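J.: Take this sequence and fold it.
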Amino acid sequence: MRAVIVLAALALFSCDKSPKPEDAVFVDAKDGVRAALKDPGSAEFSELYRCGDSRVVTGEVNAKNSFGGYNGNTHFIYADGQVYMEGESDTQGYVRANARCSEEIRKTPARIPQADK
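T.: Now for the predicted structure:
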């Protein structure tokens, strides 16, 4: 029983979805997403995750459009200095980046939170 508790605690602590301010990959991802937006200053980020131990970041951004209204959350993937936004013109790039994120997560299974059954 003690081993189960220790393993559960290790899994919980190894899955830190909240980015640390000094973590450069999150700063780079946010900067890249902001550069792709109509109103970079309006960007509101949520659900930021690092895909395994890689420099691939996935998350959501809500920002103002050309009319000054917020679009609602849009999923993005930041990989290799490129930003791929869900629903944008580079659909194949988004799919490839999403597959890469999944592959990076598979390489580090201890960081994947397990859903309750």
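J.: When you work out contacts or count neighbours from here on, use the C-alpha atoms and nothing else.
T.: OK.
J.: Okay, buried residues for stretch 72-89 please.
T.: Buried residues in stretch 72-89, counted by 16 or more other C-alpha atoms under 10 Å: His75, Phe76, Ile77, Tyr78, Ala79, Gln82, Val83, Tyr84, Met85, Glu86.
J.: thought the last one was touching Tyr78?
T.: So that's Glu86. No - contact status for Glu86 versus Tyr78: not in contact, 11.4 Å apart, counting by C-alpha atoms under 8 Å.
J.: what's Glu44 in contact with, if anything?
T.: For Glu44, the contact set (C-alpha atoms under 8 Å, 6 or more residues apart in numbering) comprises Val61, Asn62, Ala63.
J.: Gly41 versus the second one, what's the distance?
T.: When you say that, I think you mean Asn62. 11 Å (C-alpha to C-alpha, to the nearest Å).
J.: Then the first one?
T.: The gap separating Val61 from Gly41 is 12 Å, by C-alpha to C-alpha.
J.: for comparison, sequence B:
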Amino acid sequence: MKVSTVFAFAALFSIGVCSFAQTEAPKLRKALVKRGQEAVLEQLKDPDSAKFRNLFSGKYDSFLCGEVNAKNSMGGYIGFKRFFAAESAGNYVRFEGDSSFDDGWSNNCRLFDPKNQFK
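T.: Predicted coordinates:
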């Protein structure tokens, strides 16, 4: 009797956790994308021209990785460049070509997990 009660409680608890995870995950993803994109836009010369693609969460839930294309000061698009934005470090943003980009990308973004990709 006790075993079946414990099993039933465990089953209900796991259903509740799964349900919470399924409803909360999209909100967290949207918030991460919004904050990450805002941090990137602050660094661009023409933020209104920015186009993002291939966005995914990095090693940590506060890491947004992806590619951005935007216009430079001459008005031309520079081509898509990889970036990462780390919210936990005070909106720390690095772009492909920056001195510390390669290490940050390797440590936090390289392991691409398709289930974390934002579409």
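J.: TM value for the aligned chains?
T.: For these two chains in superposition, a TM-score of 0.63 is obtained (TM-score structural alignment, normalised by the length of structure 1); 89 aligned residues with a C-alpha RMSD of 3.1 Å.
J.: re earlier: I only care about the contacts of Glu44 of structure 1 that end up buried; give me the PyMOL line for that.
T.: Buried residues among the contacts of Glu44 of structure 1 (16+ other C-alpha under 10 Å), as a PyMOL selection:
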select buried, resi 61+62+63
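J.: Looking at the contacts of Glu44 of structure 1, which is nearest Gly32 of structure 1?
T.: Closest to Gly32 of structure 1 out of these is Val61 (11.7 Å), distances taken as C-alpha to C-alpha.
J.: got the contact list for the counterpart of the closest one in structure 2?
T.: Counting by TM-score structural alignment, Val61 of structure 1 lines up with Val68 in structure 2. Counting by C-alpha under 8 Å, 6+ apart, Val68 of structure 2 touches Ala50, Lys51, Phe52, Arg53, Gly79, Phe80, Lys81, Arg82, Phe83.
J.: tally of neighbours for the third one?
T.: Right, the one you point to is Phe52 of structure 2. 14 (other C-alpha atoms under 10 Å).
J.: Return the residue of structure 1 aligned against it.
T.: When structure 1 is aligned by TM-score structural alignment, the residue opposite Phe52 of structure 2 is Phe45.
J.: what's the spacing between the helix or strand containing its match and its chain's center?
T.: With elements taken from DSSP states H and E, the one containing Phe45 of structure 1 is strand 44-50. Averaging C-alpha positions (C-alpha atoms, centre = their mean, to the nearest Å) puts strand 44-50 of structure 1 5 Å from its chain's average.
J.: Quick check: buried residues in it?
T.: For strand 44-50 of structure 1, burial by neighbour count (16+ other C-alpha under 10 Å) applies to Glu44, Phe45, Leu48, Tyr49, Arg50.
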